[in-house]
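Participant: Let me see the structure of the following:
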Amino acid sequence: MQTTTARLLLVEDQADFAAVVKLMLQNSDRTWEISEVDRLAPALDCLAGGGIEAVLLDLRLPDATGFEAVDRVVAGFPDIPVVVMTSYDRTLAADALGRGAQDYIIKGEVNPTLLSRALTYALMRKSAEVALRRSDARFRAAVEGSLDAVGILSAVRDRSGRVTDFVVVDINHNAERLLGRPRDAVVSRRLTELGPPEAVGPVLQRSVSVMGEGHALEEELSVALPGTPMRWFHHQMVPLEDGVSIALRDTTSRHDKEEDLHRREEQLRQSQKMEAIGRLAGGVAHDFNNLLTVIRGHGELVLRRLEEEHPLRRNLQEIGLAAERASALTHQLLAFSRKQVLQPRTLDLAEVLDRMESLLQRMIGEDVELVTRRRGALGSVRADPAQMEQIIVNLAVNARDAMPQGGVLTIELANAELDETYARDHPTVVPGPHVVLSVTDTGHGMDPDTQSRIFEPFFTTKEPGKGTGLGLATVYGIVKQSEGSIWVYSEPGRGSTFKVYLPRVDQPAEPLSPRTGAAAVHGSEMVLL
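Facilitator: Presented below is the predicted three-dimensional model:
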């Protein structure tokens, strides 16, 4: 039979009993190399020298009182099993077990088999204990080193065995930070005690499901912890013997970046689409305008040759009016495609707006309240005054039509500094000083799909025959041709705000001429809407 060898330190001040112990161990299944001392001090020195695998320790030594010997050996050498010996006091020996000893023997009752078994089992138990402690340490190190917030939950069952709750067994530091609570305030608490039902309920349901199915769960989920904004997490839940482990990794930053990238890509696609539509519209408008020139020219020639009472004269006049309306549409298409000729000047938009207020009030009607605001001393912009008036008129008419039951139309002017962050979120925007024109209504608002198409030519939400769908397309084209940008903010039922950003220039504004653009409309002149 194969035997193993172990080094034993025998700490016994009675030489005759020490001799009995050595004799008993000679016939053991295990070979013991015994080192013998009779005091605690040399015992500690021997242990410090290394190589000792077990200690057989008398509780009564000349240089140690009470449990001093056990306490010092266990504290100094926690990986070495200790078996204590006492002459009669079982209570004292049992108390030693509570202080870290593996086993005890009563000197008057010991025999070779009992002694060998006590030492062998002590070695086995201590070996298992050390392995478990090291495994726990490795697990704890892995958990604490994890980037995830990790928690271990143990199931709580009712009398029928159904899982009704979970108790937190342990959490790591990342979980403490996530929960905003120290470990001691969470461990041993029930899951249902850690938060409101709407926050804890889904975790409880998922935990029960994972335990029942025996399969791990991975998902992305959003969590709104008390007092914190919505955050996104990669969530992993793994079933244990009677519980679950939960790992949460905060992916909010990645999620936000992906959302930001998606938003920019969508804005870029929208910009490219509008560019393509603009080129198409510009080409069509140019060719169509050439055809209209021929139609109008020949119509006028024929009309001049007809007598006043000629029956075809009225028909030719209708042809001329239709050609005028068609020409107006082509001019709007040219404005959208940025093909029209502008006459830019250095402007004060506040002066432009002041000259238009009475016109705007007549256009929007009595059911809509007009509010104009100017925030601070405005900077100047470089733009065509007639086209700026066209922008304001078209946006005001669009706002009026969004409020059929009446409401409030607010037109506001202010300086704005567009930084790099804003430019990153709004492709085509150039950072720097701007003047912003905001037009806000209290109408029915728009859904995201409508907003994505609102500047397309011929797109309209009005009934057939009640709009050309070119008003906002014209605004878009003028703004782009003026090196500005336009953005719309709207929600269904909460109105809309159009913001036009024009680059600010460091030059004094030129005075407006007495008659210009939409502000001087009278007689047979036409405002393009």
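Participant: Could you use CA atoms for every contact and neighbour count after this?
Facilitator: Fine.
Participant: Would you confirm that L9 contacts D58?
Facilitator: No: between L9 and D58 there is no contact, the gap being 11.2 Å when judged by C-alpha atoms under 8 Å.
Participant: what are the ranges of the helices in the stretch 251-400 of the chain?
Facilitator: Under the criterion DSSP state H, counting those that start in this stretch, helices of the stretch 251-400 of the chain are mapped to 252-305, 313-336, 349-364, 385-401.
Participant: Out of those helices, indicate the one that is most buried.
Facilitator: Counting by mean count of other C-alpha atoms under 10 Å, helix 385-401 has the highest mean neighbour count of the helices of the stretch 251-400 of the chain, with a mean of 21.
Participant: what helices or strands is it leaning on?
Facilitator: For helix 385-401, the packing partners by 3 or more C-alpha pairs under 8 Å, 6 or more residues apart in numbering; DSSP states H and E come out as helix 349-364, strand 407-418, strand 432-441, helix 471-481.
Participant: One more, so I can put them side by side:
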Amino acid sequence: SISRRTSAEARLVTQNRRQRMIIDILQFPSGNLQSFLDHALNKAIELTESRIGYIYFYDEDTREFTLNTWSRDVMKECAVANPQTKYELDRTGIWGDAVRQRRSILINDFSAPDPLKKGIPEGHVRLERFLTIPVFQQERIVAVIGVANKQADYDETDELQLTLLMDAVWKSVEVFRGRDALVRSDDQFRNLFVEMLDGFALHEMIFDEQGHPVDYRFLAVNPAFERMTGLSAGRIIGRTVLEVMPSIEPHWIETYGKVVQTGEPVFFENFAAELGRTFEVKAYRCAPGQFTTIFVDVTESRRVSLEQETLREQLAQSRKMESIGRLAGGVAHDFNNMLNIILSNAELVIDDVPLFGQVHEAISEIQKAARRSAALTAQLLAFARKQPVVPRKLDLNARVEGMLKMLGRLIGEDIELVWQPGAGIGTILMDPSQLDQVLANLCVNSRDAIEGGGRITIETADVDLAGVDCASMSDTAVPGPYVMLKVSDTGQGMDEETRSRLFEPFFTTKALGKGTGLGLATIHGIVSQNNGSICVRSEVGEGTTFRIFLPRQIEPTAAVVPEAAHTDAFGSETILLVEDEPEILHVARRILERHGYRVLIASTPAEAIRQATGHAAEIRLLVSDVIMPEMNGRDLAGRLGALIPGLKCLFMSGYTADYIAHHGVLDEGVHFIQKPFTKKAFTAMVRLVLDS
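Facilitator: Here you go, the predicted structure:
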């Protein structure tokens, strides 16, 4: 597209501009290091379109800054009496954060308050916008450069360009210092030559009779060169490159020949196939017919760049999943309200027809289909991390043991189920139904992956996530104490492509009609909702292992909310029922009246307040939808509580957890039932709340 081409051209212009400045800096006819850095600072200011700037040297051992240079405009504008040239790190304000955080600091509104600021001395240059970066040599910060007062806002491009420029400048600073040392003393030069961390080699160019470069000879190499390349000085000194590396491309001989012939330095990155390493190389003409190469092994940094690209792809995938999750949550909400009407009416009707017959059978099929639909919407909500939950303090071993018989029936007799509980493991805070859903889904997936007989092993243990080795686990996982649930099988395993799509919704390798592709997506949503992490290891033919890490409870947790027994429960109390969906209001009223309750109904909060005002002495329970016109259920409960002291409340909703959390329903001690609900679940919850 035109916009992408324009953006690419702009980046190319910026890159070329930076490269020209690097060449300008390196070719600057400076007699000493200070004038070189003065020139480099001016170019940095020009590159970022700033007005002022500075360079400070930094000593990590003493944690002290030493001023190297201020730009000319700083000196013109600064009116501070006796300005400091040394600063301790702990006494610096926000500009010292480049060292404390070991990263760039970018501020486009310097007047905005910030707790890190320590004030500006009287007469200080006025700052509007500010960018400072640390300069690294290996792992250590050796300097900071700052620029300020660009007319437009600083952005990531300024940060990147300034970082790359100073990286090149600082490598040249090292070369500059080496040159100064050579001038001072041959002995000092030898020490530098031996100790420098960058690879260094001195060469003699060989030309043919026509003056074309055809080869070059090694005259000297430093120990860093030997370490990086694996080529010893004794083996290569005096020999030509074609003798040492016969497969070298002619392009490199031509490139270095041009450096010798023109005196123009070159900078490039080169992958040396013979060595399997990537180098960043600078080549200079140091004497007639000779050139030097200085290079850094950037293999590791390129690997890091590749990892960063992978992380960017993962971020894009995460955003895609989030969008699908929002869609899933919205669909689930609408389905839940409709399914509530279907299920509740079917339950009421089936009680009134003969047990055996076509009508009873037809209604039973309606109930089965509605329950399957409800299970599907529950999976969608779990995947979207919008499933309303009531976390409880759980003993993982006890919960798994309670499911073993059910899991055995689920996987079949031809598969051995092995249970290996960890001794004395900690507790977790999680909704029991979610844990059941995770374990059942994992076992079903393992069962489907096993052809013929096999084994599924369930294990638990206390672990520290910082010590867990797992490449597939998200980097957002927080180190700390966890309880691990491990499910492994002897199935057929997965290839890399399948593993990369494992948690995508609706992705399945099963035959058509055999799976929805939501099982593992649901597990991922549940684990994420509970601040946990998942690690997956699998190879084709080697089986699969899922390790799920759930935060171990250290501090005391809230009191456990009792669970309602799903049995028909009757009563005679007066209940105020508030619901803006007429069909749900009607069927919920019929259910409650059939179970002995007296029911007052309201389709709006205003009507509910009128009912409560007229029947305050009789109403014992408010059953209310969460989201309604005029007022949400939580606020309505607050209003009615003022009219009826001690009023008990039960909230119901088909909305997703985001909406419920937004309206504060799932606070401690709040009773809630998720639509769609069965007649037994509804009446049991009503009885539980009334008796609580």
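Participant: Mind telling me the TM-score for this superposition?
Facilitator: After superposition, the two chains reach a TM-score (TM-score structural alignment, normalised by the length of structure 1) of 0.55; 364 aligned residues with a C-alpha RMSD of 4.9 Å.
Participant: before we move on, back to that, the helices and strands packed on helix 385-401 of structure 1: which one's closest to S490 of structure 1?
Facilitator: Ranking these by proximity to S490 of structure 1 (C-alpha to C-alpha) places strand 432-441 first, at 9.6 Å.
Participant: Could you tell me where the closest one falls in structure 2?
Facilitator: Per TM-score structural alignment, the counterpart of strand 432-441 of structure 1 in structure 2 is residues 480-489.
Participant: do stretch 326-333 of structure 1 as well
Facilitator: Across structure 2, the stretch matching stretch 326-333 of structure 1 (TM-score structural alignment) is residues 373-380.
Participant: which other residues reach that stretch?
Facilitator: G325, A328, G329, A332, F335, N336, L339, Q387, L518, G519, T522, P676 (C-alpha atoms under 8 Å, 6 or more residues apart in numbering).
Participant: what does T14 of structure 2 align to in structure 1?
Facilitator: Matched to structure 1 by TM-score structural alignment, T14 of structure 2 sits unpaired.
Participant: Look up which helix or strand T14 of structure 2 falls in, please.
Facilitator: Per DSSP states H and E: T14 of structure 2 is located in helix 2-26.
Participant: outside of that helix, which residues touch it?
Facilitator: Against helix 2-26 of structure 2 from outside (C-alpha under 8 Å, 6+ apart): F36, H39, A40, K43, L47, Q161, L165, A168, V169, S172, P265.
Participant: ok, so of those, who is nearest Y87 of structure 2?
Facilitator: A40 (22.5 Å).
Participant: Which helix or which strand is home to that closest one?
Facilitator: helix 33-47.
Participant: Pretty sure M274 of structure 1 sits against E456.
Facilitator: Yes: between M274 of structure 1 and E456 there is a contact at 6.9 Å, judged by C-alpha under 8 Å.
Participant: what's the matching residue for I342 of structure 2 over in structure 1?
Facilitator: Here I342 of structure 2 is matched to I295 in structure 1, going by TM-score structural alignment.
Participant: sec struct for the residue nearest the centre of structure 2, please.
Facilitator: The structure's structure 2 has its C-alpha centroid closest to T476; by C-alpha atoms, centre = their mean the separation is 4.8 Å. The three-state label given to T476 of structure 2 by DSSP: H, G, I helix; E, B strand; the rest coil is coil.
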